[in-house]
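Q: Here is my input; please provide its structure:
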Amino acid sequence: MPKERFALIIGAGVAGTSVAERLAARGWRISIIDEADRPGQGASGNRAGVFRPLPSLDDNRLARITRAGFLHGLRHLAQLAERGHPVRWEATGVLHLARDAKQETKMRAVVDAHRPPANYLRFVDREEAGKLADWPVELGGWWFPGGGWIQPPSLCASNLAAGGKQISTHFRQHLARLERVAGDWIALAADGTEIARAPVAILANGVGIRALPQAAPLPVRPARGQVSHLPATSGSAPRIVVCRLGYVSPEVDGIRCAGATFIADDDGSELREEEHRENLTKLDFILPGYAAAFDPATLGGRVGFRPASPDRLPMVGAVPAVDRAERTTPLADIPRHPGLYAVSGFGARGLVWASLMGELLACQLNDAPLPLEQDLVDAVDPARYLLKPPRPDRGGDE
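A: Purely as a prediction, here's the structure:
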């Protein structure tokens, strides 16, 4: 633990603000820097994002981390509300429909094998799924009663508000360089002006992390995602979140979110009609016939750039100071940049991971007991890619 409990956080999205809130709760002073004029305007800027876990029959690492993240996230949302900083979200439930009959059988097998509490997960057949969605569907799937949608900018704002005077914000600031001088990390603007400094620096700036030489060993890949905004009336179906190789949200302020596209290494920020068409095709796959009412040429939407990781797991921990290592090297023996940490690679799952990953890094920085088993801590260590070749990510929202 550094002698002075003062951290510089780059990025005020769900990753950065989650770490800031957890450190502030432990008495740390925080300076948080972001290019936007308010929190949650990058990949965290959508109107509504899906909040649910992702089980598997073998209870693999992704399943275990999303389960832990979901349950931790529920507690975090409740605690923020109790402290007077409620997040805009709704536990509508999330219906995750099977892609095909084979997957439907597997989804039933997961529930039969693990026997989760019914208020966490249960399998529903096609008839019950259709009733939940208030729309005819092709197959059954998983029903997460406690899941729902979260407005990411609201979560970011609540995290910062909960941190109170412990957190100072530096908005409309572009980080050009990060330098280590006399035990401090110094954030510099393009003209060399110092923005802020601290003994600890945390990189939570999404795809912007790729511009920093210190983060070169991290295989963060930008993934363009376009969400389509569908005009909707209050109380119209579906009133829950429905997923099936894509997702559709309930109505929020007259808009229903549907998406999202996933295009790697595309930095175009404009709305594209062809991607609206792709989202409407996904929507018809989720709820047959639902997309017929919408003209892709007239839809609004939003484009964001998600920091994706090759193995679909987040990157949380100390940043490696080397770009290669022997495959047999223990993670603990890989050299790290002193006082430099990353919280990245959230992809499309930032809402289910953010609060838990913020707690994990806060525990690491305070030498406190960790909220995850050691094998899962190792699974999200940013240095893991030095020991094995990254696997390609299939992308998408499922």
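Q: From now on I want contacts and neighbour counts done on CA atoms only, so please keep to that.
A: OK.
Q: Tell me, how many residues neighbour the closest residue to A264 other than its chain neighbours?
A: Nearest residue to A264 in three dimensions, chain neighbours excluded: A223, at 4.2 Å (CA to CA, 6 or more residues apart in numbering). Using other CA atoms under 10 Å, A223 has 25 neighbouring residues.
Q: OK, contacts around A223?
A: F262, I263, A264, D265, D266, F305, R306, P307, A308, G347 (CA atoms under 8 Å, 6 or more residues apart in numbering).
Q: 6 Å instead?
A: Neighbour list for A223: F262, I263, A264, F305, R306 [criterion: CA atoms under 6 Å, 6 or more residues apart in numbering].
Q: So which of these is the closest to E127?
A: Distance to E127 across the contacts of A223 (CA to CA) is lowest for F262, with 30.7 Å.
Q: On the secondary structure side, give me the element for the residue lying closest to the closest one once chain neighbours are set aside.
A: Leaving out its chain neighbours, the residue that sits closest to F262 by CA to CA, 6+ apart is G225, at 5.0 Å. Taking DSSP states H and E as the definition, G225 sits inside strand 221-231.
Q: residue contacts, S154?
A: So S154 contacts V87, R88 (CA under 6 Å, 6+ apart).
Q: From A237, how far off is it?
A: 24 Å (CA to CA, to the nearest Å).
Q: just G130 next, same as before
A: Taking CA to CA, one finds G130 at 11 Å from A237.
Q: which of those two has more neighbours?
A: G130 (19 against 16).
Q: Please give the structure of this sequence too, so both can be compared:
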Amino acid sequence: AGAAIAHALAQRGAAPIVIGAGAKPADGASGNPLGLVTPRFDRGGGPVAALLLASFLYATRFYQRRAPQAILSQGVEMAPSGEDGAARWRDLLADPPLDSAHWRPGAEDGEGFAVEGLAIDPRAAIAALLGAVETRLGRPVAAIVRQADTYVCRDALGFEIASGDALVLAGGAGLAALARFAGLARDLRLELSRGQVSWARAPNEAGQSARSGGSYLGHTGQDWVFGASFARAATDHMPDLSEADHADNRQKLARLAPGIAAAIAERPLEGRASLRCASPDRLPIIDLAAPRFGICGALGARGLTFAPLAGEIIADLLDGAAPIVLADALARVSLQRFAAAPA
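A: Next up, the predicted model:
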């Protein structure tokens, strides 16, 4: 999200500075070798459904225009998952949320969708978006102070890392800590979960599309990447790799794509573990906490899909421009929704 926000601001003529605790970009959840851009459908209609669909449609065009080198493949098969999965997909097929330019019925038993989603390399996407943006990496923020109309970020020794007339927090799993450093008293009610992806070196001989349904699968050109595991996390420390999670990912792959699971059953696995950050209602936070002070996070497992539109929204809000989405949709991703919700 931080890269998308910085890119949106740079496109408007601003000179953003991206601060990162890690020594390189994409050291958090965005550092996996592959991720999917897929829709999340809400059959309830209304502003939430519109926002979710707009995020997907905007993201696919965004990566095609702004980071085409990051696209690994186009088209994602979305398979039914869960006890009510088949019924839910049949309902969607009876009243498609996308026109025929963006979806077609799935190949397996006539259930599910094949959508014009993307498999992308998040690291390559972030590199493309930050190409002309100044970065200050390996500089963990320990304090954020406001001096007149300037926000100043300092390190643990009190030295200034960067300052500017606007501040946006987009720290992923570290968002709550950054909000405290900035003096935000409101509880963001963020939930952290551990996720591990696995990959094995094997060719994609049949030209299998990326696939999603309870888990996901895609090919980088060299490796099959699949997962991800899910477990609640008690801290925001980056987790270590787990053999148990590798085994869990193999089981999920066997349900999602049995043929590929069998083909790589004896191959050694590599992997990467990171943290997801989500809100209680599983919608992102995209809002201003104060004038010129933006917050963007809680993108959950759909950061690649939410981030491009979120970047435009934050840039609009900072500029005082009319947001790219309607007010009733913005209300669903605002900080104020937590004040009205029971704890």
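Q: what range in structure 2 matches the helix or strand following the strand holding G225 of structure 1?
A: Where DSSP H and E defines the elements, the next helix or strand beyond strand 221-231 of structure 1 is strand 241-243. On structure 2, the counterpart of strand 241-243 of structure 1 by TM-score structural alignment is residues 210-212.
Q: Tell me roughly how far the matching stretch lies from structure 1 on average.
A: Superposing on structure 1 places stretch 210-212 of structure 2 at an average distance of 1.1 Å from its equivalents, by mean CA distance after the TM-score superposition for structure 1.
Q: just how off-centre is that stretch within its chain?
A: Taking CA atoms, centre = their mean, to the nearest Å, one finds stretch 210-212 of structure 2 lying 16 Å from the centre of the chain it belongs to.
Q: now what about it, what contacts it?
A: V76, E77, M78, L217, G218.
Q: could those residues go into JSON lines alongside secondary structure and neighbour count?
A: Output for the contacts of stretch 210-212 of structure 2, formatted as JSON lines (DSSP: H, G, I helix; E, B strand; the rest coil; neighbours: other CA atoms under 10 Å):
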{"residue": "V76", "secondary structure": "strand", "neighbour count": "26"}
{"residue": "E77", "secondary structure": "strand", "neighbour count": "26"}
{"residue": "M78", "secondary structure": "strand", "neighbour count": "24"}
{"residue": "L217", "secondary structure": "strand", "neighbour count": "29"}
{"residue": "G218", "secondary structure": "strand", "neighbour count": "27"}
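Q: What's the residue nearest to A264 of structure 1 aligned with over in structure 2?
A: Under the alignment (TM-score structural alignment), A223 of structure 1 pairs with S193 of structure 2.
Q: show me where structure 2 has helices.
A: For structure 2, the helices defined by DSSP state H occupy 2-11, 46-66, 85-94, 122-129, 175-181, 243-256, 258-263, 303-319, 327-331, 336-340.
Q: Put together CSV for those, with distance to V18 of structure 2 on each row.
A: As requested, these are exported to CSV (distance: least, CA to CA, whole Å):
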stretch, distance to V18 of structure 2
helix 2-11, 7
helix 46-66, 18
helix 85-94, 40
helix 122-129, 11
helix 175-181, 14
helix 243-256, 32
helix 258-263, 39
helix 303-319, 13
helix 327-331, 25
helix 336-340, 26
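Q: mind checking how far the aligned partner of A308 of structure 1 in structure 2 is from T60 of structure 2?
A: Matched by TM-score structural alignment, A308 of structure 1 corresponds to A278 in structure 2. Distance, A278 of structure 2 to T60 of structure 2, by CA to CA: 22 Å.
Q: Centroid-nearest residue for structure 1?
A: Taking CA atoms, centre = their mean, the centroid of structure 1 lies closest to G350, which sits 0.7 Å from it.
Q: so stretch 146-154 of structure 2 aligns onto which residues of structure 1?
A: Taking TM-score structural alignment, stretch 146-154 of structure 2 hits residues 180-188 over in structure 1.
Q: Buried residues, that stretch. List them.
A: R180, D184, W185, I186, A187, L188 (16 or more other CA atoms under 10 Å).
Q: Stretch 66-82 of structure 1 now?
A: Buried, per 16+ other CA under 10 Å, within stretch 66-82 of structure 1: T66, R67, A68, G69, F70, L71, H72, G73, L74, H76, L77, L80.
Q: before we move on, the earlier item: which one, of the helices of structure 2, ends up nearest to L288 of structure 2?
A: helix 303-319 (7.1 Å).
Q: how far apart are that closest one and its match in structure 1?
A: Looks like 0.7 Å for helix 303-319 of structure 2 (mean CA distance after the TM-score superposition for structure 1).
Q: what range in structure 1 matches that helix?
A: Counting by TM-score structural alignment, helix 303-319 of structure 2 sits on residues 350-366 of structure 1.
Q: Now do the buried residues in that stretch.
A: The neighbour-count check on stretch 350-366 of structure 1 (16+ other CA under 10 Å) flags 350-363, 365-366 as buried.
Q: quick one: the nearest residue to I240 of structure 1 once chain neighbours are set aside from A292 of structure 1, how far?
A: Excluding its sequence neighbours, the residue lying closest to I240 of structure 1 (CA to CA, 6+ apart) is T92, at 5.0 Å. Per CA to CA, T92 of structure 1 is found 25 Å from A292 of structure 1.
Q: Which one's more surrounded, those two?
A: T92 (17 against 11).
Q: Against R75 of structure 1, how distant is the more buried one?
A: According to CA to CA, T92 of structure 1 and R75 of structure 1 sit 17 Å apart.
Q: before we move on, back to that, quick check: the two most widely separated of the buried residues of stretch 180-188 of structure 1?
A: It's D184 and L188 that sit farthest apart of these, by CA to CA, at 12.4 Å.
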